[in-house]
Each structure stands twice: as C-alpha cells, then as structure tokens.
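[1] Got a sequence here, can you model it:
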Amino acid sequence: MTFKLLGCLSAWIPARRAAATPPIEALRESAAEPRGVSPARTASGLVLAAVAIAGGAVAVVRSNATWVMLVAVIVPALVLCGPAIVTAASRGSARVARRVAGVGGSIAAGNLAASPRRSASTALALMLGTAMVTMFAVFASSLTSAVGTDVRDGLQADLVVTSATADFPTIDPTLAGRITELPDVDAVAALSVTEGIVAGKAEAVGGIDPTTLPTMFDLDPIAGDLADLSAGGVAVVGDDPTLLGDTLAIEFERSTLEAPIVAVVARSTGGFEAPLYFVDRQTLDTLVGRLLDARLFVGLADGAVADADEDVRALVRATPGAFFETRAEHVANSGSGIAAFRNFIDGMLLLAGFIALLGVANTTALAIDERSGGLGLLRAVGATRRELRRIVRLEVALLSFVAASIGIAVAVGLGWALIDVAGGTEIPSVVVPWPRLAATLVVAVAAGVAAAAWPAFRVSRVPVLELAGRNH
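    Presented below is the predicted three-dimensional model:
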C-alpha cells in the first residue's frame, strides 16, 4: 500500500504538467520546456532553505534535537531551487568551461540552462546520493575518532587480549588467571560486557575489578571514586559530575540492580559498543551469572616485554575465542568494528548510487533526443562526432560537479548538527573526512560522465541529415 501511494504521488506532478500542455504543443515530436525559472518557486525554496539553516543553528546552540527536524526541509528546498541553481551554475561556469574546453565547453554550459527543470531533476538524484554517502562518512569518521581517542588516551596496558568478534564476548574467563601466573606478568584486568536496560534503553554494562582495571586503562574519573564499585555502586560514562549520588536502576534479563552512582568517568574502554556503565565484576556475575570476558588488559614487569610477549601469545593462541594484540596493534585496530560496519553501508550506498546513475543515463538520453535538431546543426556546421560526444560529457560533468558539491555541503552541515546535538558521550566531537569527501566528489563526477557515455556515443553515430531533420 505504501509503495502504491508513493508511486501515485511521484506521478502526480508529471500528470498535472501533461494535462496542462496545449494540444498543438503536444503534437510536437519533442517537448519545449520553458527556459525561465519561476521567481515564486525560487523564493519558496530560499525560504525553506533559510528555515533549515536556522533550525540546525538553533539545535546546535540550544543542544535540542527537536530543532534538528527542521533541517529536513532542505530536501524540498533543493527541489524548488533546483532550476535556479542549474541556471546560475550554467552562467557561472560558462567562462571557465570555455577556457578549459573551448567552444565545446561554452555549448555544454549553455545546454544546462536550456532545460533547467530536467537538469535539476537529474541533479537532485546525484545530490541525494552524494549527501547519503557524505552523511555516513562524517558519522563514521567521528565515531572512529571517538573510539580511537578513548583507546589512545586511556590504554596503559602492554598487551591486550580481545574477543574473536567485536559484538560478543568470547574469551574463556579462566584465561586471565592463567596469564597472571606467568612469571613476567605484573597484572591482568578483565572486562566483561552484558546488556542492561537503563531508562527504557538497551545499554552496554561492563563488569570490572575496580582496583586492577584503573592501572591498566585510565577511565579518567571526573567525580567520585571507582573503588566504591566494590560496595555495589555504579560508574557512569559522561561529563556531568552532578550525577554523583543519584540512584540508577539497571534491568537485566532475570534481575535488577538499583545502586547509587559512585563515580562519573570521562571515557570508556573503547570499541564499537563500549560500556556506558560499569559495576564490580563480582556484582555483575551475581546478577546475570558468570560471563565470558570481552577483553583482557595485561601489564608486564619492567624489562620483560619480549619474553612475556611470547609467553602470553602462546597461551592466547591455545585458547579458542581469544586474540592477542600488542598495545600498538590494539590502538590501530580499535575502530575495526566500525570499519566493518562502514564497509557494509558503503556497499548499500554504492548500489543506491548505481541506481541513481541509471537515472542520469536515462535523463541524458531523453535530453539528447529532445535536442537532436540542435546537435544535428552542430554536425552540419563542422562539429565532429568526437566533439559532439565531448560536449555531452562536459555537460553531464558540470551538472555532476554542481550536484555533488551541493550534496556534500548539505550533508556536512546536517551531519554536524546531528552529531553535535545527539552524539552525546559516544561521539563527543565532529570529524569531517575532507580527503574522503574530495574523493567522493571526483567519483561522482566521473560516474556521471560514465553514465552519459552511451547516450553520447549513440547520438554521435546518427547521420547528420537525420539529426538535422528532427524538430526541436
């Protein structure tokens, strides 16, 4: 039912436009799209764009996620302003295009303004596709940076034993004791992780030894004392010291913990889903049963790194579900879980981008067919097939550049507002991956040109007299 409704809505505007076409005009072999852009349409789009920008600014200033919803009106704003943007881009790029590609560049820039609505609809698909890629790139880079910063700043252990998967603890809980018995090992701090419900939301809860773990990983306490966890308290990851003393309820599958907040810490232990709450390991085992370990932090005696490294490595290698890492390796791999998730999303976005490029190819083919008479005249006055193909490719390249640039700019602004307002302690700062965005821009332009290659080749093979004889 939803898809039928969306299909009807998407066909409503073309149907209205077709019904309003005069009968004589409808008898033409190709449509004559008006070159002018409605001032009312452009003004409406600018108003919506101002509302979107204001909503994002207020959301950041007030740290209120409700205002971020206003940013969504940027999409209809782009739809309304699309023809005006294309026309402005055509005029602004004409001089540069002529310097770069000569007369063919001027013709390509002028062709954008010849059908501003059609060009704008083509650009919109590229804008949205590029914006999705950019949004996720900003989110993933910010999250990766946050995770990596926690590990780089907090890790003090010499060696780390990690689970076989980033999602589930898989380390035998007896491994920590066996590593501790090695002669060159100074201390071992185990971390277990389970899921609990806090204020109706599922959160990761970590079980630690409050005396050993702070020597292996600095959680950066800003209020309270982690040693009080042994008395049944809870430590919270955050930046609000006034939480100290409040009672927190954590619901597990078969039990509930109601305990005072005895410490507030500035960082967690790193990882894709790092714990936001810490309790004493023995308390957690009593509530949910004996858990497998998610991570082991190993401290070595001074001067014994090389020998102990091999002993711990051999012991871990003989234990299923456990992986050995040096300190440098663990810091480098701290964002591996996010990278795997990012690769999956990139694959989905690549598929969406491919579908958008099919639309670009189809729209370009239609636009070429409508301008076949003009292209035939170019051939008649001396333009070669190669020059004709070049004009078409330059036109699509300019359109792709404008669309991708706007998509990236909009997504960076929206991503900045969303992360700043809703990132919380998990994503404390925004990181914009400029090199990746520059590569996205280049790929978007190259993909647009590739999508236009077949329509350009096809029109270049049509005989001159047939092209010139078509109405336009």
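[2] C-alpha from now on. contacts and neighbour counts both.
    Will do.
[3] Using neighbour counts, pick out the buried residues of stretch 135-147.
    Residues 135-147 are the ones in stretch 135-147 that count as buried (16 or more other Cα atoms under 10 Å).
[4] Then stretch 447-463?
    Buried, per 16+ other Cα under 10 Å, within stretch 447-463: 447-457, 459-460.
[5] What about those residues, which are in helices?
    By the criterion of DSSP state H, membership of these in helices covers 447-457, 459-460.
[6] Distance to His330 added to the residues you listed, as CSV?
    Putting these into CSV (distance: Cα to Cα, whole Å) gives the following:
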residue, distance to His330
Ala447, 37
Gly448, 40
Val449, 42
Ala450, 41
Ala451, 42
Ala452, 46
Ala453, 46
Trp454, 48
Pro455, 51
Ala456, 51
Phe457, 52
Val459, 56
Ser460, 57
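[7] and which of the residues you listed is nearest to Val298?
    Ala447 (49.0 Å; Cα to Cα).
[8] Another sequence for comparison is provided below:
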Amino acid sequence: MLSVRRSASAFVAVAIGVALVAAATLLLASGRPQVPDRLARAAVVVQSPEAGASADAFVPTRPWSATATAGLVGRLAALPGVATVVPDRTFYAQPLVDGRPVAADTRREDAHQGHGWSSAQLGGLRRTAGEPPRRPGEVVVDRALGLRTGAPVTLLTAAGPEAYTVTGLVDGPGVLVADEVAAALAPGVRAIGLMLAPGADPERVATAARGVVGGDGQVLTGAARGALEPRGDARTRWIGMQVLTATAALAGFVTVFVVASTFAFTIAQRRRELGLLRAVGATGRQVRRMVYAEALAVGAAAGLVGLLVGAALAPLLGRLLVDVGYEPSTFRVRYELWPVAVSFAAGPVIALLAVWSASRRAARVRPLEALREAAVEQRPIGRVRVAVGALLVAAGLALSVATATADEARIAAQYALYAVMALVAGATVLAPAVVGPVVRLLRSPLRGPGGAIGMLVRGGALTATRRTAAIAAPVLLTVAFAVLVSGMVRTTTAAYAAGRADNVNAGWIMVPDRAPGLSDRAVAATGGTALLPTTVYRTDTGKLPADRPLTALGVEPAGFAAANRALTVVAGSLDDLRGDDTVVVTEAANLRPSEAYAVVFADGTSVSLRVVAVVSDTSIPGDLLVPRAVVRTHDPSALTSTVYVPDRIDPPAGARVVDVATWAAEADAAEDRLVWLFTLLLIGVSAGYGAIAVANTLLLAAAGRAADLRLIRLAGATRRQVLWLVTAESAVVVLIGALLGGAVAFVGLLSIRAGLADQVGAPVDLVVPWSVVAGVVGLCLLLAALASALPTWRMMRHRPARSPVGLVG
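    Down below sits the predicted model:
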C-alpha cells in the first residue's frame, strides 16, 4: 500500500528533477537567435554566403568585395517595392571618454562597432540633435555618452586614436560616420538591407531578390533575420544551450539514480509486507504491477509540481544566465508547448525507470519473508550482479585509457565523463561487496572514545551491507562528479596556461585593456613583435573544402620566429615570407613550398598566394601566416591581439602590459570563468541531489529502526549514546561513499593528466580544488547527521523502563 512517509523522498527527488528539466527546456526553447536591433527595420536583408564552418565556429560569412557589393546594390534597387538599398558596413570604432574606452562589453561584438550613416535607417535610430556626418572627421554618437554637438571626441580605430567632431546625437548605441568614410574602413560587406516602399509585400520582394542574388548570398525575412545576430551573441547563446542541455541531462541521470536508490531501500523495508501479500496469494507479476502503480502515482504528482516550479523559476534563471554570461542581453523567456509536454512526461518516465530494478526485487520476495523478524541480510550479492559490476568497471577503465590517449581536449573530457559514469555505476553495483573491507579498514577510527559504540557501528555496517551501500551510493555519485569535474577543469586550465607560457620567448606582453584589440599606433610605439589576426576563406576546391574559414596571422617573420619557441619549420624558409603574395601554412594543409594557395580576404577580394614554408600544426596559434602589411591592406579594421616586448613599457590608452605568466593565465580568462561557473552548477546539481538522497534515505532508515533503538535504550544506553550511535553510523556511511567516489574520480583524473601531458609536451600537475570537495562532503555529513539524529531524538523523548544492564562506553 502506498505510504506518504515512504513516498515523500521519491516525490521530492522527482519534483526537483522535473523542475530542473522544465526550467532548462523552457530556456532552451527560448534561445532562438534574435534579429539585431541595427537591422530590425529592414524587412528584407541579403546576407553574404555562409562559410563552410562547424556549428560552433561562429565565424562571419564570406564578404562581398566593393565591386560585387555595388553590382548587387544596383540590381536590388531596381526591384519593384524596394525604396532604398543600404549596404551595412561594419568596422572597429570605440569612443574615448576621459581618456578611457567606453562600452567595453567584450561579450558583444557590436559594442565596439561603427557603421555608415545610411545604416541608421536599418535599425530605426532617431537623430535627437545636430546634423548627420557628411565629411571625414565628423561623427554621430549615442546621446548616452553625455557629449554635445560640436564637441571633440577621440575614437579608437584600428590605425590608432583619431580625432572627430560630434555633429549629431542619436537615441541608441552606435558610432556613425559618413558613408564614404565607412566604405574606406570596411570595404568588405556582409549584409545589405532593403527598405521597402509602403504596402510592399516582404515575401514577394524576397522572392525577387533571391532571383537576383542566386547562390552568392541568402535572402532573409522575418525571424530568419536572426542569422545576422553578432557572432559574439551567437557564441554566447550556443554556450548557454550547452549548459542547459548538460544540466537537464545531469538532472535526469541523477534523478533516476537517486530515486532508484530510494525505491530499492523502500522495498527492502517492506519485505514483510510484500511477504504477507505473497502469502495470501499475490503473484510476482501482481506485486510488480503494484510497485509500478505506486511509482507512476508518485511520478505523475511530482512531475506536475516540478513543472509548475520550473515554469515559475524560468524567468529568474533566464536573467541569471544573462548576468553571468551564458546568454546574450537580448535573451527573453518564452513559454511554448513542447517543453511543458516533455517536462510533464518526465516525472512518470523517471519514476518508472527508477523503480524497474526494485520491482524485480519485490516480485522475488517469498511468503516466508512475512515470518522473519531479523533485519540481517540473508545472502550476499549474486553472481549476475558481480558480473555486471565487473563489466562496468572494465568499461570505465577502458574509457580511462581512451582519455589518456585522446588527441583533443574536448574528446578527452567526454571520455573522462563517460569513464566516471561507468565506474560510478560499477562501484554502486559492487558496493555491498566493498563495504566490508572498507569498514574493516576503518576499524581503529571506529573504536573512538567509546568501544561499545564503535562495535555497534561496525557491526551494523557489516551485517547490513546492502543498506549501507544504498545510503552511500548518492555520496559516491556526488563526490565522484565533484572531484572529477572540478579537478579536470583546474588541471586543464593550469596545464594549458603552463604550455602557453613555455612557448613564448618574451619578457613582457602587451594586451588590450577595455578594448577588443590594439591599434597599429599602439603596436608601433612598443617596438615589439605583434600578431595581427584576420579571417580568410579558401576559394579553391583542392585539398581543403572551399570557403573554409581560416585564421591568418599577420607577422614580421624574424620577430615572430624569435618570440615563438614552439615554431618548427618542416619545409621551406620563414625568411621568404615577404611581399604581397606569400603565405606559410601548417602541415594540415597538405601543401608544399611553391604551391598556390587561393584565399578571400576580409575586403572580399580573392588573392592567389604562394606557399613559401610549411610549419608543424602546433607551431602557430592559427592556420597560416602572411606578412602583416598584407593583412592591413585587406582588413583595415583588423586589431592586434598580442604584442611581445622585451622590456616593460608604459602602455597607451586601451592597452596594458603584463608578464608572461599572467598573460598565459588570462589568455582564456573569460572562457575559464564560464567553464568554472558551469562546473559549480553541475557540482551544485549533483551535490544537492546527493544530499537530498542521503537525508531521505536516512530518514527512512531511522523510522525503520525504531524498535532496535528502543531495545538499545532498554539495554541501558543513554539518549546521548544512542544519538552518538546513529550519528557515527551516518558519518561512516558518508565516509565510505566519499572514499569510493574519490577513488573513482582519481582514476579519471590520472587519465586526464596523462592525456594533457602528451598534448602539451610537458609534465602536468594534478590540481584538485579541495575546498570544493570538502564543501560537498561536509554538506553530505551535515545533512546525514541531521537526518539521522533528529528523528532519533524525537523517538527517544520518552524514557524507557529501567534496566539493570548498562552500556559501558
């Protein structure tokens, strides 16, 4: 018969799991790309061709050249229903206020972008004061900057700080210059906006535009214009989707794990009840059906509660995701049908999956069980269970070997996660067989100040290994994931930072400060070696796919070779990298010196380059090297990312100088922050579930042991001794789970360290954030002590009959 007390723990676990799934799926459904504000008024937008990149590359589309843009604009302007055609030119421009860059939200590309004045109409920007910019040196800025018309303002550009005069103000963010100035700063175009005549049908105009554009672009209308959102926003949105997907998956996995443990413990406590049912004629199938019905009722009720809680929390969580950087500022929560349906179905599905093993055990209960009073387990784990556990452990070890030999960090992390999941499952299956040796190992600590208490704790753990293993299983899972994920993140971060620092031969490094990059003037003032990155696209169909986006670095060959310790030339000579038609490629390009290498630069022009050298794949932080002057010629807005300098200097505006170790640690600081927040989120989910599972299971155990505890009191034990007994038992169970979980995670971390050492080519230290591990174990200990001591204290409030027998401590 369904008991409210027995089903409460499963109800809570399922409700929390469904709430997380509901919130995550609602947020996932809301994560659609948004139409950029600067193009919102253009009913039809033509986008340049997509580059052949992976879904998570977030590179811009291949641009049109100035000639191709002019031809497209002329043909599109002749279409019926088109009032104005505006090529949207984008370049780097950042105002200086009080000598410091403003609007330096580096998570958004458009925070530092300037446009031509004509682009203002595409986003509906309204001029609130002054006049439009008509000549070089004139600019219109956001009124929120606090500037007045006629005032001077300095803009940071790719060339360096430039003096402008404010001729007007607008009611939105942006830097707007004369169209001819924008054309010089951004000759390549990636979007053309069409402003329609009154009454024109956008879909009809779009159909006509597709006939004009053909395969040289995409015509977008309505919500499809979300494809034009800034690459930074798209990348942030993708990261948020990975976080939400992982959270929902982990919540589902841990919920099934925890609820299965709870149902298994409940079935063990109901053996006499189930034996009575079998004694009066119930078949095994009927018992199993009854258990499934109970689980279905719990799952349906908990699913409904979890759905309502998750839906209510979704807006709050959405704002939190925006604040921490997992979603762009344009993110808004939208309620749709499919997340609601999936979440509502998740409750019963999770409960039925979780009760499957327990139902089989319940169906095997024999009528004789109704006559037994002893709670001592009658048989050890069976051979089938041992075989399954051994197979899971073997699979985990095999995956650990794959982790150590993986070529890429992302693949190694996936293998490590799967390895720990397999090892956790195997350790849980084999836990009853492991409890005995672990308890015997802890024999001395268990004696403690009171030998009798220690004896009872040790005896209880040894005679009820299944119960001990069931309570320890959530701790095992929680500690294993906490140690693995936190250790993996910290070890990987430290390893890559060390490898990055070892590859640089410089005393100091100049990096951007509150700006996306460094200007040419800032670089020239240092006299150091600079990297000027840009994106280029393959145009031939030779040994690499056409339109494949590549990172090209503009360098001075001699300085770059001196500053890069990892540089390994396998063919040709880096000294030949000069002129406007040379290139150095990596071995992955499968080319030899003197072969042709055709690319499209950021200005949309196609150039045939000549390979002069081939370097190893790990030699450069990009795909190819070209002379710095070539990058500047074809990409007027390219910004220098890094400058290697021999001595410390006073940095110009928008820059700062740091030592090599600081630069190496900060190179991926934004990524590391997001990864660590994600790590804490996953640990929080698993630790929260583990703590809830431990507390719920111990509450059930305490209720089932009332008679045993009263008997101990009758034997002469004081209330304090009984409380110490149950608290010590709980601590031992948590300690067993923590030891098993730590051992499992340690195997995964060793394999990760081995793989990292091979990738970076240097020894890697294993870094474990002990504060996180201590917090997780401490939380489990605290809740375990409270969950066992509080119900025991309530049961021990009435003093039992006197007994001459005393329990000697």
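[9] picking that back up, now, the most widely separated pair of the buried residues of stretch 135-147 of structure 1?
    Met135 and Val147 (18.5 Å).
[10] residues touching the residue nearest to Thr405 of structure 2 when sequence neighbours are not counted, list them.
    Of all residues not flanking Thr405 of structure 2 in the chain, Gly755 sits nearest, at 5.6 Å (Cα to Cα, 6 or more residues apart in numbering). Contacts here follow Cα atoms under 8 Å, 6 or more residues apart in numbering; on that basis Gly755 of structure 2 touches Thr403, Ala404, Thr405, Ala406, Asp407, Ala412.
[11] Please convert the buried members of those residues into ChimeraX selection syntax.
    Buried members of these, defined by 16+ other Cα under 10 Å, are picked up in ChimeraX with:
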select :403,404,405,406,412
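[12] Make CSV from the contacts of Gly755 of structure 2 and add distance to Met421 of structure 2 and secondary structure to it.
    As requested, the contacts of Gly755 of structure 2 are exported to CSV (distance: Cα to Cα, whole Å; DSSP: H, G, I helix; E, B strand; the rest coil):
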residue, distance to Met421 of structure 2, secondary structure
Thr403, 13, helix
Ala404, 16, helix
Thr405, 19, helix
Ala406, 18, coil
Asp407, 21, coil
Ala412, 14, helix
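[13] Wait, Leu700 of structure 2 touches Arg6, no?
    Yes. Leu700 of structure 2 is in contact with Arg6 according to Cα atoms under 8 Å; the separation is 6.9 Å.
[14] hang on, the earlier thing: now the buried residues of stretch 135-147 of structure 1 in a markdown table, please, with extra columns for distance to Leu414 of structure 1 and secondary structure.
    Formatted as a markdown table, the buried residues of stretch 135-147 of structure 1 follow (distance: Cα to Cα, whole Å; three-state DSSP):
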| residue | distance to Leu414 of structure 1 | secondary structure |
| --- | --- | --- |
| Met135 | 8 | helix |
| Phe136 | 11 | helix |
| Ala137 | 12 | helix |
| Val138 | 10 | helix |
| Phe139 | 11 | helix |
| Ala140 | 14 | helix |
| Ser141 | 15 | helix |
| Ser142 | 14 | helix |
| Leu143 | 16 | helix |
| Thr144 | 19 | helix |
| Ser145 | 19 | helix |
| Ala146 | 19 | helix |
| Val147 | 22 | helix |
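[15] Which one of the residues you listed is nearest to His330 of structure 1?
    Val147 (11.6 Å).
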